[in-house]
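J.: Sequence and predicted structure, then a few things I'm wondering about:
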Amino acid sequence: MSESNQHLRIPHTLTAWPWPRTLNPYYQTVKAESSAWLESFKAFDPKAQAGFNSCDFNLLASLAYPLASKEHLRTGCDLMNLFFVIDEYTDIEDEVHAAMVASVTMDALRNPFKPRPRGEIIIGEIARQFWARTVPTITEASHRRFIETFDTYLQSVVVQARDRSKQHIRSIQDYLHMRRDNIGAKPSFAILELSLDLPDYVMSHPSIQTATVTAIDMLIIGNDLCSFRNEHARGDDTHNILTIARHEFGQGLGHAVNWIESYNKSLRRSFLSAIERVPSWGEEIDTQVAEYLYGLANWVRANDCWSFESHRYFGKHGREIQVHRVVDLACGHPECVQDTDNEVEKPATKGLLYEVEKKTYVGPLQVNTKDPIAFRSDFPLSARPKDITSTPTRLTCVALLCTLSTFIGWLVKL
């Protein structure tokens, strides 16, 4: 790498993004519950588990789902933890192993109250318990969309493993097409619907689809900018938009960053324009649509904040890098970033992938399906403790989207 490419400038992609950082007030409580649950599976050795915990995927969920009830925040936290367990178990493996993980996970999600086979990889039981806890509390539409989108996500993970083994570098358009599935945004967006009942004709409307895809592309950009240093240091950066852009344009890192910055601005304009064009379907549906659109917009902010606040990408230096926006690519990950040795960078999953034969199967979660389900519309928002940042209610989502329309016109032109 040339001297001019020794540093990565991370552009301020959300300077004009009108949705502020917001944290679910149940963050600390649910984090403790979800973390204890995941650690009970002993999916990683103690050292690797400590590295996993430092990433604080519960923070990501709590930033991404600030409107969620305590019950549904638990679903979000468990999902984020499941996502990254899958990531750790497939990121260094071949297509065959990734396909096996995908098959086991989907079977568990489709049969959450069926005991898992003895000796199966532990991901099966993690996925089963996660979804068994969730199913009784959600709408049929959100259930269906989650299963569909999670299956698509896992199949894309298999394709990524194939690309990685062949060192295949895609074109920008091919990469974005695949990455929209394997970044995990679509099932994450399905969590926004857990207490909503949005018809298919609403979710398939062109304006909703445009808002969804542009939000996903902004997540891709944010994730790839922040993860590039780690991936580059371990020689696994072929599945990153920075490498893709450098390869397609035949230019250096600076040119790729400039292109990404410009593309991100066009995505922002596209998103703001799309939500302005969303039609009315009546008050009941419009209120739910407003909450969903707020969720999409907030996810973009949440991912950006978590990328710097957790230790996932920059270790202890995330807050500092969030300010000066420059990352040194020459010093090697993770010693100078996380102040740890190389073994912690990628959890040592070898030997921990399969359940111990003597481990006793606990059985499905005992869920009383006759208990009233605490849907969002019945949840007493006024009783929640206040976070240091604002905690919007469903009505404030509607109000925010309405007031935004007064200045989106000039903002789109920026």
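T.: Alright, I've got the coordinates.
J.: contacts and neighbour counts: CA atoms only from here.
T.: Noted.
J.: how close does the closest residue to Thr238 other than its chain neighbours get to Asp237?
T.: Take Thr238 and drop its neighbours on the chain: the residue closest to it by CA to CA, 6 or more residues apart in numbering is Ile169, 5.8 Å away. Note on Ile169: its distance to Asp237, by CA to CA, to the nearest Å, is 10 Å.
J.: Quick check: the residue nearest to Thr238 touching Ile244?
T.: Yes - the pair Ile169 / Ile244 is scored as a contact, 6.5 Å apart, by CA atoms under 8 Å.
J.: what sits in contact with each of these two?
T.: Thr238 (CA atoms under 8 Å, 6 or more residues apart in numbering).
J.: which residues in the stretch 51-200 of the chain form helices?
T.: Secondary structure of the stretch 51-200 of the chain (DSSP state H, counting those that start in this stretch): helices at 57-64, 70-90, 95-110, 123-134, 140-166, 172-182, 185-191, 200-203.
J.: same question, the stretch 201-350 of the chain
T.: 206-233, 241-249, 253-276, 283-309, 318-324, 335-338.
J.: Quick one: list the elements packing against the longest one.
T.: Of the remaining helices and strands, those touching helix 206-233 by 3 or more CA pairs under 8 Å, 6 or more residues apart in numbering; DSSP states H and E are helix 172-182, helix 241-249, helix 253-276, helix 283-309.
J.: by contact count, what packs against the longest one?
T.: In other words, helix 283-309. Helix 283-309 packs on helix 57-64, helix 206-233, helix 318-324, helix 394-412, going by 3+ CA pairs under 8 Å, 6+ apart.
J.: From Ser310, how far out is Gln338?
T.: 11 Å.
J.: on that earlier part again, the helices and strands packed on helix 206-233: which one's closest to Asn5?
T.: helix 253-276 (5.8 Å; CA to CA).
J.: structure B:
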Amino acid sequence: MGPAAQQFYVPDLLSILNLQSNTNPHEDVVRAETEKWVYLYGIFTDVAWDKFLESDVPRFASRTFFYADRQKLRDCSDFCLLMFALDDITDDEDKKKGTLTSQASIHAMQSNGPALSSSPAERMIKDYRARFFKATGPILQRRLLKGWEATFKAFPKELEVRESKEVLSIEEYTLIRRDSCALRMAFTHIEYALGIELPDGVYENPVFNELYLAALDMAWLLNDVYSYGKEHAKGQATWNYLTVVMHEKSGNLQTAADYSGVKFRELYDRFIDAKSRLPSWGKPLDSDVAAFLEGVGIWLAGTLRWCFEMPRYFGPHYEDISFTYLVDLGVFDA
């Protein structure tokens, strides 16, 4: 017997990766520090703060950067909390307000000068920027700035689609989602956590770019599939890969979820194939590239583990779903 109309099975994406996911030994210490850092800016009301804490973003950072030393885990955790906080703050903004938020966020990250306003979010961005720039060289700084600008320029496009209830084609959606997902910046933090800086020539290599895009697509795809219930409850599911697939392929929710699992497998196979075709840049760069690619795998596996450890995406029955993979849309709060 298949699932009811308001239920669907999400694919077991972790089994496709077949990678272990550990936690960082500095998780508990860093959790207290990084949550205090966000709290002191006063971004959330008491109720919203309690809701935000349920996601346990420091655990997310612990799983995705389990190899980082204490200070780098703290910085990566702060980055993750900053991005999750901005995501929650802007979640209900319309295009007009969201565009202003995006412009202010870009200015706060790119400018050495003061923030355009005294908003807590802009001050947090300024704070994080100063620390990241102090700890890194020009290559990672440039890479972070480029990813940040791409993310917040894509965000108003996302809001426009949400407001209009337009459903894009798979190709159109993919091109915008690659930027709006903020994962280019997350991957830059993999380099930072490893203590490496890959030269631009590596990123410009077509084979490396092929596997990089495959990893990027896997990362936002898993987020879309596992967060569908939450977005559906908020009336925001038009901006989700499952909706896009249902529209383009004329299928139902279950067939779209099944299709996403197949797509994830194709992307992973593409990643592995491209990895086998990478050129050699000689020592020690080849070792740095290999470490980065391992870090990407850790990011993907860690994200998938975390999704089943917190109620952020699967609601109150997240522990059950980790065994059954059956999502009930009726249990989500708007």
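T.: Happy to help now that I have it. Keep in mind the model is a prediction, meaning the values are calculated, not measured.
J.: Can you tell me which of the helices and strands packed on helix 283-309 of structure 1 is packed in deepest?
T.: Most buried of these by mean neighbour count (mean count of other CA atoms under 10 Å) is helix 57-64; its value is a mean of 27.
J.: What span of structure 2 is that helix aligned with?
T.: Aligned by TM-score structural alignment, helix 57-64 of structure 1 falls on residues 57-64 of structure 2.
J.: now swap in stretch 176-183 of structure 1 and tell me
T.: Under TM-score structural alignment, the match for stretch 176-183 of structure 1 is residues 174-181.
J.: buried residues in the matching stretch?
T.: Residues of stretch 174-181 of structure 2 classed as buried under the neighbour-count rule (16 or more other CA atoms under 10 Å) are 174, 176-181.
J.: Format those residues as JSON lines; extra columns: distance to Arg162 of structure 2.
T.: Converted to JSON lines, those look like this (distance: CA to CA, whole Å):
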{"residue": "Thr174", "distance to Arg162 of structure 2": "15"}
{"residue": "Ile176", "distance to Arg162 of structure 2": "13"}
{"residue": "Arg177", "distance to Arg162 of structure 2": "13"}
{"residue": "Arg178", "distance to Arg162 of structure 2": "17"}
{"residue": "Asp179", "distance to Arg162 of structure 2": "16"}
{"residue": "Ser180", "distance to Arg162 of structure 2": "13"}
{"residue": "Cys181", "distance to Arg162 of structure 2": "15"}
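J.: which one of those is nearest Ala256 of structure 2?
T.: Using CA to CA, those come closest to Ala256 of structure 2 at Thr174, 15.3 Å.
J.: wait, which of the buried residues of stretch 174-181 of structure 2 is closest to Tyr39 of structure 2?
T.: Cys181 (24.0 Å).
J.: Spit out the contact partners of that closest one.
T.: Going by CA under 8 Å, 6+ apart, the list of residues near Cys181 of structure 2 reads 151, 220.
J.: make it 10 Å
T.: 87, 150-152, 154-155, 216-217, 219-221, 223-224 (CA atoms under 10 Å, 6 or more residues apart in numbering).
J.: now swap in Cys307 of structure 2 and tell me
T.: Cys307 of structure 2 neighbours (CA under 10 Å, 6+ apart): 55, 60, 222-223, 226-227, 313-314, 318-319, 322.
J.: quick check, nearest of the residues you listed to Tyr9 of structure 2?
T.: Tyr226 (10.2 Å).
J.: Distance check, the closest residue to the closest one other than its chain neighbours against Ser322 of structure 2.
T.: Spatial nearest neighbour of Tyr226 of structure 2, chain neighbours left out: Tyr313 (6.2 Å); criterion: CA to CA, 6+ apart. Counting by CA to CA, the separation of Tyr313 of structure 2 from Ser322 of structure 2 is 12 Å.
J.: for the nearest residue to Gln288 of structure 1 once chain neighbours are set aside, what are its contacts?
T.: Leaving aside its sequence neighbours, Gln288 of structure 1 sits nearest to Leu196 (CA to CA, 6+ apart; 6.3 Å). The contact partners of Leu196 of structure 1, by CA under 10 Å, 6+ apart, come to 138-142, 190, 285, 287-289, 291-292, 375-377.
J.: Ok, Ile170 of structure 2 next?
T.: Listed by CA under 10 Å, 6+ apart, the contact set of Ile170 of structure 2 reads 241-249.
J.: Take these and write them to a markdown table, including neighbour count.
T.: Shown next, in a markdown table, are those (neighbours: other CA atoms under 10 Å):
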| residue | neighbour count |
| --- | --- |
| Tyr241 | 27 |
| Leu242 | 27 |
| Thr243 | 25 |
| Val244 | 23 |
| Val245 | 22 |
| Met246 | 19 |
| His247 | 18 |
| Glu248 | 14 |
| Lys249 | 14 |
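J.: mind putting the residues you listed in TSV, distance to Arg277 of structure 2 included?
T.: As requested, those are exported to TSV (distance: CA to CA, whole Å):
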residue	distance to Arg277 of structure 2
Tyr241	29
Leu242	31
Thr243	34
Val244	32
Val245	31
Met246	34
His247	35
Glu248	33
Lys249	33
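J.: Now flag whichever of the residues you listed is closest to Ala32 of structure 2.
T.: Tyr241 (34.7 Å).
J.: I'd like the distance between the nearest residue to that closest one once chain neighbours are set aside and Ile89 of structure 2.
T.: Leaving aside its chain neighbours, Tyr241 of structure 2 sits nearest to Asp224 (6.0 Å; criterion: CA to CA, 6+ apart). In this view, Asp224 of structure 2 and Ile89 of structure 2 are 19 Å apart by CA to CA.
J.: What of Asp328 of structure 2?
T.: Distance from Asp328 of structure 2 to Ile89 of structure 2, by CA to CA: 26 Å.
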